[in-house]
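A.B. asks: quick one: sequence and predicted model below, then my questions.
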Amino acid sequence: MTALRKNPVALTPDAAPFAIRAERASDVVAREALLDACFGANRHARTCQRLRDGRAPAEGLALSAVAWGRLVGTVRLWHVGAGGKPALMLGPLAVDSSCRKLGVGAALMDHALEVARQRGHGAVILLGDAPYYSRFGFSPLKTGELSLPGPFERDRLLGLELRDNALDDAWGMIVPTGAVELETKANKAPRARKTVRLVSSAA
């Protein structure tokens, strides 16, 4: 098992002007605007979106970073089967460019992984840049025999074991296994458009 970073999972108000909390229904419009700006208008056509369509995020693992009264970061994790092994798929992770020097992305990652570990999850998988995510313990060592339901770059499929041997012998297609999302009025809210530049992201 790869050890998680020993960084604090939540920064104090004196350390940085942002806080991490559970995602709320009132975050939907701002979250969608942030994701549109970070990933573009075609983000719903991306391969990893096939694992999220119509599904609810894993319980307790939809997180928002807020600062100055607005949403500045978001991350969600989703239940998947990784070649028959239960796991979580992380993404999307996105951060407002105004917070690039505050460590919002790293804090969201640390917090999400700690919550996942505390909730007893065994492994997390994501599609992202290895140089960025290796600092959190992610690597391609146990994802080489796994596939996604669409085109993807093999060297960007990374895994992290939260429990020893959780991804041993994992092979085959990664498939969604999470609960079906109940559509609410908040989920149907129109997306607000605003200019936000990408800082760090997982598809």
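C.D. replies: Yep, it's here. On a predicted model such as this, the values are computed, not experimentally measured, just so you know.

A.B. asks: okay, CA-based contacts and neighbour counts for the rest of this
C.D. replies: Fine.

A.B. asks: relative to A58, how far out is A94?
C.D. replies: Distance of A94 to A58, given as Cα to Cα, to the nearest Å: 18 Å.

A.B. asks: so which of the two has more stuff around it?
C.D. replies: The residue with more neighbours, out of A94 and A58, is A94; 30 against 18, by other Cα atoms under 10 Å.

A.B. asks: name the SS class of the more buried one, please.
C.D. replies: Following DSSP: H, G, I helix; E, B strand; the rest coil, A94 is assigned to strand.

A.B. asks: max-length strand in this structure?
C.D. replies: Secondary structure of the chain per DSSP state E: the longest strand is strand 70-82.

A.B. asks: ok but R117 is inside a helix, no?
C.D. replies: Yes. According to three-state DSSP, R117 belongs to a helix.

A.B. asks: put this beside the first:
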Amino acid sequence: MSRLDTWRTRAERPEDIGPIHAVNAAAFPTELEADLVDALRGDPTAWINGLSIVTLDSGGAIVGYALLTRCTVGGQPALALGPCAVTPEAQRTGAGSAAIRAGLEQARRQGENLVVVLGHAEYYPRFGFEPASRLGVTAPFEAPDQNFLALALNPDNATPRGEIAYAEAFGV
């Protein structure tokens, strides 16, 4: 069942904080990612208004989530994608893809360009991500090339090169 065209997305609102925590807690084995979102929300150097995206089901409940936060690459501004989460019952329906696409489009509209993600090699290329090494981006930890990915939102513009520095909440 594909509901890719029927999902509604929007930026996080204050009343969404609890439901976003619940979606992340339900999607992962522990609350680590849910707590990470809360920590990032409290970091004014990482949090960017409008880049915390929720996916709503037909009843208006939050079932998907994608977050883009500030990081740097080679000392220049960039974005880190993640956590991304979908409630178990809405997985594999396009809810996560809808949130990610909406977040990437909003980042593009806000003038951002480089986005980096550490994630599944089979999932993120559908959004245009490629091995970060191709864009000259390195990680401060060991990461397989097929899992440490980057995307230039506007390929005509130069992107920063060098090592990524994540927000403090990531702990790396």
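C.D. replies: Received the coordinates, thanks. This one's a predicted model, so the numbers in the text were calculated from it and none came from an experiment.

A.B. asks: the longest strand of the first structure vs the second structure, average offset?
C.D. replies: Taking mean Cα distance after the TM-score superposition for the first structure, the mean distance separating strand 70-82 of the first structure from the aligned residues in the second structure is 0.8 Å.

A.B. asks: go through that strand and flag the buried ones.
C.D. replies: 71-82 (16 or more other Cα atoms under 10 Å).

A.B. asks: what's the matching range in the second structure for that strand?
C.D. replies: Per the alignment by TM-score structural alignment, strand 70-82 of the first structure matches residues 61-73 in the second structure.

A.B. asks: remind me which helix or strand the residue most central in space within the second structure belongs to.
C.D. replies: Against the mean C-alpha coordinate of the second structure, by Cα atoms, centre = their mean, the closest residue is L81 at 2.7 Å. Assessed by DSSP states H and E, L81 of the second structure sits inside strand 76-86.

A.B. asks: and the helices in the second structure?
C.D. replies: Using DSSP state H, the helices found in the second structure span residues 17-27, 32-41, 95-109.

A.B. asks: who touches the last one?
C.D. replies: Residues from elsewhere that reach helix 95-109 of the second structure (Cα atoms under 8 Å, 6 or more residues apart in numbering): 3-4, 7-10, 50-55, 63-68, 84-86, 113, 127, 153-154.

A.B. asks: where in the first structure does that helix align, residue-wise?
C.D. replies: Against the first structure, helix 95-109 of the second structure falls on residues 104-118 (TM-score structural alignment).

A.B. asks: list the buried residues in that stretch.
C.D. replies: Under the neighbour-count criterion of 16+ other Cα under 10 Å, stretch 104-118 of the first structure has 104-117 buried.

A.B. asks: mean deviation, it versus the second structure?
C.D. replies: Per aligned residue, stretch 104-118 of the first structure averages 1.2 Å (mean Cα distance after the TM-score superposition for the first structure).

A.B. asks: and the gap between L71 of the first structure and A25 of the first structure?
C.D. replies: Note on L71 of the first structure: its distance to A25 of the first structure, by Cα to Cα, is 12 Å.

A.B. asks: actually L127 of the first structure, sorry about that
C.D. replies: For L127 of the first structure, the distance to A25 of the first structure equals 26 Å [Cα to Cα].
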